[in-house]
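J.: Test case, fold it:
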Amino acid sequence: MERWIGRVALVTGASAGIGAAIARDLVCLGMKVVGCSRNIEKIQKLSDELKNEKGSLTAIRCDLSKEEDIVNMFKTIKSNESLCGVDVCINNAGLAHNAPILSGRTEQWREMLDVNVLAVTICTREAFQSMKERNVDDGHIMFINSMSGHRVVPSTPTHFYSASKFAVTALLESTRQELRELKSHIRVTSVSPGLVETEFSYRMNKDEEKAKALYSSIRCLEANDISNAVVFALQAPSHVEINDVFIRPTEQTR
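T.: The predicted structure follows:
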């Protein structure tokens, strides 16, 4: 990871769970991390906790469902003399609603598309433009995807979420192909976790007991397991592009 020391990584959805774990690890490894979320108090608290580490964590408030917020975030990063731009973009933020195909509410589908698909695409575009204008040819764009982006399980509440994550799978390969067409050496990686114990199920189901039952059904992955995979991909030699990483709990059947 030596070549990343002092360089800038954007982590979306950095206030909790996987995003917070990634932000913590990258700061400890010496990177300048920008963490964004609609609620940045937790990111600021994490930044204070990490103030004696090799890197730094800067919190920026951003509603990823709004393109204007995303574009302004990249402008803020560019105008900050200690940052100047993004070298690594980790598209981590995502959400799910219990909104089945046959009975879900349109506004819930739209929010999943806005955050899980459009925000990821906009951040990818803006990160690439940031790298291009600074002649950064060794950057890295990452997608925290899901096993739900590769198979559809018979769980009605997750079906539209799965559709949004299948789009992320397509975005990975599309981005890779476009970068190769441009003769760029910027790399892309998708990390697709299975069941990770975070706030995700609590927020999706809005049912604490149901979420607890799910997370106690098997030995789940932890947020740090996903962060370790991110670091693994980042530290690969420059001629190695790790495109797809699937991570399931050992006990998970699908």
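J.: rest of the way, CA atoms for contacts and neighbours
T.: Will do.
J.: Please name the residues that touch the nearest residue to Val27 once chain neighbours are set aside.
T.: In this structure, Val27 finds its nearest non-sequential neighbour in Gly55, 4.4 Å apart by CA to CA, 6 or more residues apart in numbering. By CA atoms under 8 Å, 6 or more residues apart in numbering, Gly55 lies in contact with 5-6, 26-33.
J.: Another for comparison:
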Amino acid sequence: MTKIALITGATSGIGEATAYEFAKHGIDLILCGRRLERLQTIQKALERLTDVHILNFDVRDKKATKDAIESLPENFKKIDILINNAGNAHGLDPIDCGSLDDWDAMMDINVKGLLYVSKAIIPQMTERNSGHIINIGSSAGKEVYPKGNVYCASKHAVLAITEGMRIDLNPYGIKVGAINPGLVETEFSQVRFKGDAIANSVYKGFKALQAKDIAEIIYFVVSRPPHVNIADLLVFPTAQANSVTVKKEF
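T.: Sure thing, here's the model as predicted:
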């Protein structure tokens, strides 16, 4: 029976790459994001491989999130796989200079948005006693680095929520896990540094992970046998040893 996956943050980066990877393997898709044109472009590209439905909303808006998921047509209502991928970093400032707006954006998207989407989908999984939730964390959820303060806090929260979900949903046979990438070359740094030139230098001098690398890992995780749950996975590019140790060659 064909599975249905809902992916948040599907308009770029890891979310988009995961959509393409899942489509290759015949998984039906619900793609969520704020950029309608991007969603429509990806939908058109993937419809030749699988059935695709798009939802245009912002995970920070709890009513919009609930309404969007409740609006799903009957043939897309049974969600087998939830990929909580939507997330952002904003700024890289010491705690005394941090922007309240940046802090709000990170907590609202990375933590509250993940909770809003999960809250809307988990009840159908518990009712069926089946489902798989993957939360996209970060190596920043494993360690705190200079000027990472609130972003690291948001990703530590993702890991705590993941562990809490796994415990609470265990009686229902629902798989829950986190995938925590290190440096992945996506739009991430453009957002973090607000398009600043420094964003272009983040991935210079070494081979960073690519969104496709993480998408392939996500598919591996969801394709394990029913008795296997990959609960927590940390992945770095070979050049990276931890958040601040990266072997660069110029």
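J.: Any idea what the TM-score is?
T.: Superposed pair, TM-score by TM-score structural alignment, normalised by the length of the second structure: 0.92. Supporting alignment: 241 aligned residues with a CA RMSD of 1.3 Å.
J.: re the thing from before, closest to Lys210 of the first structure out of the contacts of Gly55 of the first structure?
T.: Leu26 (32.9 Å; CA to CA).
J.: returning to that earlier point: tabulate the contacts of Gly55 of the first structure (JSON lines), appending distance to Thr121 of the first structure and secondary structure.
T.: Converted to JSON lines, the contacts of Gly55 of the first structure look like this (distance: CA to CA, whole Å; DSSP: H, G, I helix; E, B strand; the rest coil):
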{"residue": "Ile5", "distance to Thr121 of the first structure": "26", "secondary structure": "coil"}
{"residue": "Gly6", "distance to Thr121 of the first structure": "26", "secondary structure": "coil"}
{"residue": "Leu26", "distance to Thr121 of the first structure": "23", "secondary structure": "helix"}
{"residue": "Val27", "distance to Thr121 of the first structure": "25", "secondary structure": "helix"}
{"residue": "Cys28", "distance to Thr121 of the first structure": "28", "secondary structure": "helix"}
{"residue": "Leu29", "distance to Thr121 of the first structure": "27", "secondary structure": "coil"}
{"residue": "Gly30", "distance to Thr121 of the first structure": "27", "secondary structure": "coil"}
{"residue": "Met31", "distance to Thr121 of the first structure": "24", "secondary structure": "coil"}
{"residue": "Lys32", "distance to Thr121 of the first structure": "23", "secondary structure": "strand"}
{"residue": "Val33", "distance to Thr121 of the first structure": "20", "secondary structure": "strand"}
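J.: Out of these, who's the most crowded?
T.: Highest neighbour count within these, by other CA atoms under 10 Å: Val33, with 29 neighbours.
J.: Look up how far Ile218 of the second structure lies from the counterpart of that residue in the second structure.
T.: Residue pairing (TM-score structural alignment): Val33 of the first structure is matched to Leu29 of the second structure. From Leu29 of the second structure across to Ile218 of the second structure, the span is 14 Å (CA to CA, to the nearest Å).
J.: And for Ile7 of the second structure?
T.: Taken as CA to CA, the span from Ile7 of the second structure to Ile218 of the second structure is 11 Å.
J.: How about Ala241 of the second structure?
T.: 22 Å.
J.: I'd like to know how far the residue nearest to the spatial centre of the second structure sits from Ser154 of the second structure.
T.: Centroid-nearest residue in the second structure: Asn85, 1.4 Å away (criterion: CA atoms, centre = their mean). Separation of Asn85 of the second structure from Ser154 of the second structure (CA to CA) stands at 13 Å.
J.: thinking again about what came up before, which one in the first structure is aligned with the residue nearest to the centre of the second structure?
T.: In the first structure, Asn85 of the second structure lines up with Asn92, judged by TM-score structural alignment.
J.: Do I have it right that that match meets Ala20?
T.: No - contact between Asn92 of the first structure and Ala20 fails when scored by CA atoms under 8 Å: they sit 9.8 Å apart.
J.: any shared contact partners between these two?
T.: Joint contacts of Asn92 of the first structure and Ala20 (CA under 8 Å, 6+ apart) are 13-14.
J.: how many neighbours does Lys237 of the first structure have?
T.: Careful, residue 237 of the first structure is Pro and not Lys. Residues near Pro237 of the first structure, counting by other CA under 10 Å: 10.
J.: repeat for Leu234 of the second structure
T.: Leu234 of the second structure: 14 neighbours (other CA under 10 Å).
J.: tell me which element it is part of?
T.: Taking DSSP states H and E as the definition, one finds Leu234 of the second structure inside strand 232-235.
J.: rewinding a little: which of Ala241 and Ile218 of the second structure has more neighbours?
T.: A count of neighbours by other CA under 10 Å puts Ile218 above the other of Ala241 of the second structure and Ile218, at 21 against 12.
J.: What strand or helix carries the aligned partner of Asn224 of the first structure in the second structure?
T.: Under the alignment (TM-score structural alignment), Asn224 of the first structure maps onto Lys212 of the second structure. When elements are assigned from DSSP H and E, Lys212 of the second structure belongs to helix 211-222.
J.: With the first structure overlaid, how far apart is that helix on average?
T.: By mean CA distance after the TM-score superposition for the first structure, the fitted helix 211-222 of the second structure averages 0.7 Å away from its aligned residues in the first structure.
J.: All set now, cheers.
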